[in-house]
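Chemist: Sequence and computational prediction follow.
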Amino acid sequence: MSTTERGAGPAPAAAAPRRPAVPPAAGAIVMATGIISVGFHLIGDDTLSAILLAVAAAVWVWLAATFAATLLRDRARWQAQAANPPALTAVAATCVLGTRLSLSGHRTMAQALLVIAVAVWPWLLVSVLRHWKRPAPGAAFLVCVATQGLAVLAATLSLADGTAWLGRAAVIAFCLGVFLYGEALARFDIRQVLTGSGDHWIAAGALAISALAGSKLTASPLWSGGTHTTLKIATLVLLSLDFAWYAVLAVCEILRPRPRYDIRRWSTVFPLGMTAVATLSTSAAADLPGLHGLGTVLLWIAAAVWLLVLLGLGRSLAAAAQR
């Protein structure tokens, strides 16, 4: 006789399958798409730039809503995610989107995004630093990326409307970001350059966004004399180090191909795009026109890789839907 027949009542219904959580690393989709949008804006291709901006903004809104829902429904999971470096993509993505909006003249929205980023950044940064492990993956460099994202957005807004205090705040964030890069580098597992799944490229991307912040500060009329010279030299040094990392990582990709799609591959696209934008921005700020052509070539490389990773994401989602 079955359990039901003995009077135990109907068997409980099977629990509905839980929808897979969106990983914090998904914020790199906004970072990658947004920075390539910035790049196309800098070379005058406003159509492609606007399309990418719309995509980046839409994904940012979706991710913001998703993570807010996680906070309300599953606070324990949200806190666990916030303790890991990928959580800082929330800050970096917000700053990249704000920077692109500022370049289009949408300063009020850019200022609002800066406020959001500044409000979230210290809590996430402290949480990540308290749980840092050694050796660390490439995502560890997000402590630098998020901080330099604040510097870039603040400096961009300062350049747009001449707000001096934002320019000074950007310098502080810039210096802190460089310091945090050194801390992340000391913990980075160098074997990741051959075995990483994509986020190892942030080792270069963190230097690229540092160079971009430096170029914005170099272009600012707030600084002159020795301070301006120091900022210009620091920018060129950071960009040169970024190029070195870029070359090493590209060679390692050839020696050890990793063609399979992984969400962390968006953290490969971001450094490619950020290197291009940093090169274009430094060309103008440091009066080095020869860098403009190089930056344009690097931008198209980044755009091509963005498309490949997008196709990988599409295939991954299609395969998941068939399961």
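Modeler: Received the coordinates, thanks.
Chemist: alpha carbons only for contacts and neighbour counts from here, please
Modeler: Will do.
Chemist: could you say what helices and strands the top helix by length along the chain packs with?
Modeler: Under DSSP state H, the helix in the chain containing the largest number of residues is helix 290-322. With contacts taken as 3 or more C-alpha pairs under 8 Å, 6 or more residues apart in numbering; DSSP states H and E, helix 290-322 sits against helix 27-42, helix 266-285.
Chemist: could those helices be laid out in CSV, adding mean neighbour count and distance to L231?
Modeler: Shown next, in CSV, are those (neighbours: other C-alpha atoms under 10 Å; distance: least, C-alpha to C-alpha, whole Å):
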stretch, mean neighbour count, distance to L231
helix 27-42, 27, 21
helix 266-285, 28, 10
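Chemist: CSV for the ones you listed, including distance to K133?
Modeler: Putting these into CSV (distance: least, C-alpha to C-alpha, whole Å) gives the following:
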stretch, distance to K133
helix 27-42, 21
helix 266-285, 20
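Chemist: of all those helices, which lies closest to L159?
Modeler: Closest to L159 of these is helix 266-285 (C-alpha to C-alpha; 12.0 Å).
Chemist: want to compare, so here's the second one:
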Amino acid sequence: MVTGSSPSRPARSGTPLADLSPAYFGLVMATGIVSLAAFMMGHASLAFVLFYLNIAQYLVLCCLYALRAFRYPGRFFGDMVAHRTGPGYFTAVAGTGVLASQFMVLRENVAAGAVLWLLALLLWFCLTYTIFTAFTVKREKPPLDEGISGSWLLAVVATQALSVSSALLAARLGQPYRLELNLLSLSMWLWGGMLYIWMMSLIFYRYAFFRFLPSDLAPPYWINMGAMAISTLAGSLLILNAPQAPYLMSLLPFLKGFTVFYWATGTWWIPMLLLLGIWRHGFERFPFEYDPLYWGAVFPLGMYAASTWQLDHAMEFGFLSPLPRAFLWIALTAWAITFIGMVRTLVRSRLS
């Protein structure tokens, strides 16, 4: 994203803390899922480096968000109830859920994972009902083509991140919590899928029937694919957890069918998004410049790698493994480029 003229970027006050993007926890989401994907595929050293980096990033962002809420409450809560920026806050839910998953998968630290899971659940409840209630009762609302974007699907990602962390926690706890956590994971998985259908219908309508400028194709449109990828990951974990819960066993054909459905939908989006990216930067010459929203494009690449790996394992296909291995390195390259861009921007901002 570049230029202040883009409709996806709010007016800036010139104060870095006041202008802090509500979607900056996308950094935690992207780093965390690349770490998890690397661990799944046997790159433990890389996974742990990214894990410890992610802990530091998460703590820094928590402090910055708390300071922004204290120093600039009007901007902080105003962004939360604005159609263009409000959904960005769901990155805090998803980032917390991904970090909880890292603690459980990489370190087998169930206590830390459970604390972060509880925090993610609390954030999900507060943000979901605050943001969507505000969108409903507001008197002044933007038209569809100005109010909706791919960032709205972050609500789906946040919901499915809770499904994933709940399933991971259920696999590591005994009764009396295992059945309840699996039911919560299943419920979130189903609700996330329904929410995707609602939102994607509006986004696709906006694609096809309103004028679409290069500046409108913000990086969060990659969440079109990322939301389906994380839904695939959650479904795969539910399939693996089925022997622990009789009601999951009875739903196993349904779980398998819809998990493949989610994966196929996410896979369909990849060529489409690549073609739109070529149109944006190749034909329309829209320039590259670092923006926190680019983490919303890195995360889906890492999630596609992780979810395809787990799908191959859960469905016992045995022939998909080259695909997630390729996407791991694509995601890692995208993460490195975006991270370097972030550091350069911070350094330039500090010097100026």
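Modeler: Happy to help now that I have it. The shown structure was predicted, so the numbers you read here are calculated from the model rather than taken from an experiment.
Chemist: tell me which residues in the longest helix of structure 1 are buried?
Modeler: Residues 291-292, 295-296, 298-300, 302-303, 305-306, 309-310, 312-313 are the ones in helix 290-322 of structure 1 that count as buried (16 or more other C-alpha atoms under 10 Å).
Chemist: do stretch 99-113 of structure 1 as well
Modeler: T99, R100, L101, S102, L103, R107, A110, Q111, L113.
Chemist: Between the two ends of it, how far is it?
Modeler: Stretch 99-113 of structure 1 has an end-to-end distance of 9 Å (criterion: C-alpha to C-alpha, to the nearest Å).
Chemist: outside of that stretch, which residues touch it?
Modeler: With C-alpha atoms under 8 Å, 6 or more residues apart in numbering as the contact definition, stretch 99-113 of structure 1 has outside contacts at 34-35, 37-38, 53, 94-95, 97-98, 152-153, 156-157, 160.
Chemist: Sort out which of those residues are buried, if you could.
Modeler: Going by neighbour count (16+ other C-alpha under 10 Å), those have 34-35, 37-38, 53, 94-95, 97-98, 152-153, 156-157 buried.
Chemist: returning to what we had before: out of the buried residues of stretch 99-113 of structure 1, give me the two with the largest separation.
Modeler: L103 and L113 (13.6 Å).
Chemist: Now render the buried ones among the contacts of stretch 99-113 of structure 1 as TSV, adding distance to Y181 of structure 1.
Modeler: Shown next, in TSV, are those (distance: C-alpha to C-alpha, whole Å):
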residue	distance to Y181 of structure 1
G34	22
I35	20
S37	25
V38	23
L53	28
T94	20
C95	18
L97	22
G98	23
V152	16
L153	18
T156	21
L157	24
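Chemist: hmm, back to that, now the contacts of stretch 99-113 of structure 1 as CSV including distance to W132 of structure 1?
Modeler: Shown next, in CSV, are the contacts of stretch 99-113 of structure 1 (distance: C-alpha to C-alpha, whole Å):
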residue, distance to W132 of structure 1
G34, 28
I35, 27
S37, 32
V38, 31
L53, 33
T94, 23
C95, 23
L97, 27
G98, 28
V152, 25
L153, 26
T156, 31
L157, 32
A160, 37
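Chemist: Might you specify the subset of those residues located within helices?
Modeler: Per DSSP H, the contacts of stretch 99-113 of structure 1 map to helices at 34-35, 37-38, 53, 94-95, 97-98, 152-153, 156-157, 160.
Chemist: Next one: the aligned residue in structure 1 for V298 of structure 2 from W300 of structure 1, what distance?
Modeler: Matched across to structure 1, V298 of structure 2 falls on V269, judged by TM-score structural alignment. To W300 of structure 1, V269 of structure 1 is 11 Å away according to C-alpha to C-alpha.
Chemist: And A285 of structure 1, by the same measure?
Modeler: 21 Å.
Chemist: swap in Y261 of structure 1?
Modeler: Separation of Y261 of structure 1 from W300 of structure 1 (C-alpha to C-alpha): 21 Å.
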